[in-house]
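Engineer: What follows is a protein structure lacking sequence information:
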């Protein structure tokens, strides 16, 4: 049974009903509808922490989705799951793929920065200050771009950039 038919959450049910109505009303191809159904089920599974199921749905959505912009969000969500699982290298691959298709995706830029910042902190703990500095600089570059695209969304990152003197006002 598709996930959309077994949601217990009122908000998920409401979203599913509205999405189903839109799919019937909007002039879209069967391929586009299939992609959206898998994407919707992936988002639902992901929100419930069912990452394996979410990944299966996202991979299916990728088989049907042809629009680069829409694919960027699928790739971004796959990256989120890998981040949640501590697979930062794989997450970066998916975030970069998302940005190739949609360079104006500040949340992917932010998540890349978060991973580089985390790796910088690990380098400090391992007594590698030069590597840490390079990783922090990389994080700063991605945060600057994310902030440029969404100036009010990343206040903590902006504060870190100011405190670390990586962004001069």
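Structural biologist: Thanks, I have it. Since the structure is predicted, the reported quantities are computational estimates derived from the model, not experimental observations.

Engineer: C-alpha from now on. contacts and neighbour counts both.
Structural biologist: Fine.

Engineer: Quick check: which element contains the residue lying farthest from the centre of the chain?
Structural biologist: Note on the chain: the largest C-alpha distance from the chain mean falls to residue 127, namely 30.9 Å (Cα atoms, centre = their mean). Secondary structure from DSSP states H and E places residue 127 outside every helix and strand.

Engineer: again, but for residue 113
Structural biologist: Here residue 113, judged by DSSP H and E, is contained in helix 106-125.

Engineer: Contacts for stretch 36-52, please.
Structural biologist: Applying Cα atoms under 8 Å, 6 or more residues apart in numbering, the set of residues contacting stretch 36-52 from outside is 2-4, 12, 16, 53-58, 60-61, 65, 74, 81.

Engineer: and with 7 Å instead?
Structural biologist: Applying Cα atoms under 7 Å, 6 or more residues apart in numbering, the set of residues contacting stretch 36-52 from outside is 3, 4, 53, 54, 55, 57, 58, 60, 61, 81.

Engineer: List the residues that contact residue 99.
Structural biologist: Contacts of residue 99 by Cα under 7 Å, 6+ apart are 72, 105.

Engineer: One more to weigh against that first structure:
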């Protein structure tokens, strides 16, 4: 049974009904509609914590989806799941590919920075200060770009950038 037929969550059901109505009215090809259905089912599964099912749906959506903008969001969501599963290297690849397709995706830029920062902390704990600083610098670059796009977001990153001397930008609004 397809996920949209068995979802017990009212909000998810409402989203599914609205998405199906929009899909019927939008001038889209059968392939585009099918890609969206997989993406929608992936989001629903992800929200329920069913990550394997979500990944299956996202990978099917990627096979069908040609639009770079839409593909970027599918890849971003795959990255979220992989990050949650501790697969940071694979998640990083997904986020970077999403950014390549859609450079105006601050949440993906933020997540890349978080992974680089995490790796920097690991290197620092291991006593590899030079490697740690290089990773922190990479994190800083991604955070600065994300903050320029979404200045009211990523307050902790803004504070970290200032306290570590990696940024003098003042973007508080």
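Structural biologist: Cool, got the structure. Predicted, not measured: the structure shown is a model, and the values here were computed from it.

Engineer: hmm, back to that, would you mind listing which of the contacts of stretch 36-52 of structure 1 are buried?
Structural biologist: Those of those that meet the buried threshold are 3, 4, 53, 54, 55, 57, 58, 60, 61, 81, by 16 or more other Cα atoms under 10 Å.

Engineer: Quick one: map the third one onto structure 2.
Structural biologist: Across the two structures, residue 53 of structure 1 finds its equivalent in residue 53 of structure 2, going by TM-score structural alignment.

Engineer: Look up how far residue 59 of structure 2 lies from that match.
Structural biologist: Going from residue 53 of structure 2 to residue 59 of structure 2 by Cα to Cα, to the nearest Å gives 10 Å.

Engineer: can you check residue 36 of structure 2 too?
Structural biologist: To residue 59 of structure 2, residue 36 of structure 2 is 12 Å away according to Cα to Cα.

Engineer: Without its sequence neighbours, what residue ends up closest to residue 132 of structure 2?
Structural biologist: Spatial nearest neighbour of residue 132 of structure 2, chain neighbours left out: residue 120 (4.2 Å); criterion: Cα to Cα, 6 or more residues apart in numbering.

Engineer: Quick check: that neighbour touching residue 138?
Structural biologist: No: using Cα atoms under 7 Å, residue 120 of structure 2 is not in contact with residue 138; the gap is 9.3 Å.

Engineer: Looking at these two now, which is surrounded by more residues?
Structural biologist: More crowded of residue 120 of structure 2 and residue 138, by other Cα atoms under 10 Å: residue 120, with 24 against 17.

Engineer: and that one, what does it touch?
Structural biologist: 132, 133, 135, 136.

Engineer: What is the equivalent residue in structure 1 for the last one?
Structural biologist: In structure 1, residue 136 of structure 2 lines up with residue 136, judged by TM-score structural alignment.

Engineer: what's the mean distance for whichever strand or helix holds that match versus structure 2?
Structural biologist: Using DSSP H and E, residue 136 of structure 1 sits in helix 129-149. For helix 129-149 of structure 1, the mean deviation from structure 2 after alignment is 0.5 Å (mean Cα distance after the TM-score superposition for structure 1).

Engineer: Quick one: distance of that helix to the chain centre.
Structural biologist: With Cα atoms, centre = their mean, to the nearest Å as the basis, helix 129-149 of structure 1 stands 18 Å off its chain's centre.

Engineer: ok, how many other residues are close to residue 29 of structure 2?
Structural biologist: For residue 29 of structure 2, the neighbour count with other Cα under 10 Å is 9.

Engineer: Tell me the residue in structure 1 aligned with it.
Structural biologist: Under the alignment by TM-score structural alignment, residue 29 of structure 2 pairs with residue 29 in structure 1.

Engineer: Report the contact partners of its match.
Structural biologist: So residue 29 of structure 1 contacts nothing (Cα under 7 Å, 6+ apart).
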